[in-house]
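Q: Build the 3D model from these lines:
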Amino acid sequence: MPTPTFHPDIHDAALQQDLEALYTGHHRWLRSWLRRQLHCSESAADLAQDTFMRVIAARNASQILEPRVYLATVARRVMVDYFRRSALERAYLEAIAHFPEPVQISVEERSMVIETLCEIDAMLDALGEKPRQAFLMSQLDGLTYQEIAERMNLSVSSIKKYMARAIEHCLLFSLS
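A: Sure, this is the predicted structure:
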């Protein structure tokens, strides 16, 4: 396999060399490790590339002391994102399958919807469990603060605080 030429924005020759050494020295190992985790060669190859893209973006290849430990850690995060995205995509496809008439959307629209769902999921994941639960009960189930408080076995004032935190979080997330 030829050594890849990395992103043209990488002007630092030393960084370029470190990335190339990391890639040539560990890409095959990472792909094999991912294949054992995923039981799928194609997904392993994709996630190995995604892992190296994150390493490139971090611009810290020269500081990596334990390359395989570092790559496995980054790859685990990539796998979590991959599984989360796959679950969201399956849920989305299942949801539209229940619509009364067949819904035809383009590949681009589907990709945009799934990307938006992933962003919402990441935003909600950054909330604590109770604020997220209260927010979802309010927004998805249409429950009042009183109803949420009863279901969560909390006070209405706690629910108000959780909702304020969740709404503030959503606003700050949308501005970033």
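
Q: going forward, measure contacts between C-alpha atoms and count neighbours the same way
A: Fine.

Q: so what does the host helix or strand of Gly25 touch, helix or strand wise?
A: Assigned by DSSP states H and E, Gly25 belongs to helix 13-38. Helices and strands touching helix 13-38, by 3 or more CA pairs under 8 Å, 6 or more residues apart in numbering; DSSP states H and E, are helix 41-58, helix 67-97.

Q: Reformat the ones you listed as CSV; add distance to Val156 and mean neighbour count.
A: Output for the helices and strands packed on helix 13-38, formatted as CSV (distance: least, CA to CA, whole Å; neighbours: other CA atoms under 10 Å):
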stretch, distance to Val156, mean neighbour count
helix 41-58, 43, 17
helix 67-97, 31, 15
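
Q: Please generate a structure for the following sequence too, so the two can be compared:
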Amino acid sequence: FIRLMAKPEKLGDLREPRAYLTTIANGLVSDHWRRQSVEQTYLDALTLYPTEHQPSEEQRALPIELLLQLNTLLQQMKPLIRSTFLLSQLDGLTYRQIADQLHVSERTVKSYMAQAMLHCLRLKNQTDN
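A: This next block holds a predicted model:
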């Protein structure tokens, strides 16, 4: 919305301002709930450790921020690309196993992984700048 307001000439192109603002509000609410869910999952996992081994508030902030960035990265991927990436990186499946599970060719799995890695690289470059 701020980007739109910064370019008044674009305001004339906006046909349904109320619908536009509603879409923005829905996105913000969705982001809030997703962030809260990621944060709560991490904090719940920490309760499995004895109190003396739990990190301080400051030590919790960095992993939560990284988890939120990772969640955002994953949500930006197309579903099959995301599934391929997670099956490879989290479950440790081979490309052949992923292909069998997703009912696609091994070549398609390689393509999906290349797209996922490219997406990760682009995000890394954006955050480095």
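
Q: Could you tell me the TM-score of the two chains?
A: Put the two chains on top of each other and the TM-score (TM-score structural alignment, normalised by the length of the second structure) is 0.79; 120 aligned residues with a CA RMSD of 2.2 Å.

Q: and the equivalent of Tyr95 of the second structure over in the first structure, what is it in contact with?
A: Aligned by TM-score structural alignment, Tyr95 of the second structure pairs with Tyr145 of the first structure. By CA atoms under 8 Å, 6 or more residues apart in numbering, the contact list for Tyr145 of the first structure reads 138, 156, 159-160.

Q: What separation do you get for the alignment partner in the second structure of Ser86 of the first structure and Arg18 of the second structure?
A: For Ser86 of the first structure, the aligned residue in the second structure is Gln36 (criterion: TM-score structural alignment). Between Gln36 of the second structure and Arg18 of the second structure the computed distance is 27 Å (CA to CA, to the nearest Å).

Q: now Leu74 of the second structure
A: 29 Å.

Q: From the centroid of the second structure, which residue is nearest?
A: Thr72 (2.1 Å; CA atoms, centre = their mean).

Q: in what helix or strand does that residue lie?
A: Secondary structure assignment for Thr72 of the second structure, by DSSP H and E: helix 57-76.

Q: Give the next helix or strand downstream of that helix.
A: helix 79-89.

Q: residues of that next one that come out buried?
A: For helix 79-89 of the second structure, the neighbour count (16 or more other CA atoms under 10 Å) marks 81-88 as buried.

Q: again, but for stretch 68-77 of the second structure
A: For stretch 68-77 of the second structure, by 16+ other CA under 10 Å, it's 68, 74, 77.

Q: quick one: what's aligned to the last one in the first structure?
A: Correspondence of Met77 of the second structure to the first structure, assessed by TM-score structural alignment: Leu127.

Q: Isn't that match up against Ala164?
A: No: Leu127 of the first structure is beyond contact range of Ala164, at 11.7 Å (criterion: CA atoms under 8 Å).

Q: which residues does His169 of the first structure contact?
A: Counted by CA under 8 Å, 6+ apart, His169 of the first structure has contacts 123, 127.

Q: what's the counterpart of it in the second structure?
A: Using TM-score structural alignment, the equivalent of His169 of the first structure in the second structure is His119.

Q: just to confirm, which helix or strand has that match in it?
A: Assigned by DSSP H and E, His119 of the second structure belongs to helix 106-128.

Q: Was I right to think Ala75 of the first structure contacts Ala48?
A: Yes: contact between Ala75 of the first structure and Ala48 holds when scored by CA under 8 Å: they sit 7.1 Å apart.

Q: okay, and the common contacts of the two?
A: With CA under 8 Å, 6+ apart as the test, Ala75 of the first structure and Ala48 both reach Leu34.

Q: if we can go back for a sec, residues touching the match of Ser86 of the first structure, list them.
A: By CA under 8 Å, 6+ apart, Gln36 of the second structure has no neighbours at all.

Q: do that again at 10 Å, thanks
A: Applying CA atoms under 10 Å, 6 or more residues apart in numbering to Gln36 of the second structure gives the contacts 30, 42, 68.

Q: how close does Ile56 of the first structure sit to Glu129 of the first structure?
A: Noted for Ile56 of the first structure: a distance of 33 Å to Glu129 of the first structure, by CA to CA.

Q: actually Leu30 of the first structure, not the one I wrote
A: Per CA to CA, Leu30 of the first structure is found 33 Å from Glu129 of the first structure.

Q: tell me the SS of Gln104 of the first structure?
A: At Gln104 of the first structure, secondary structure determined by DSSP: H, G, I helix; E, B strand; the rest coil is coil.
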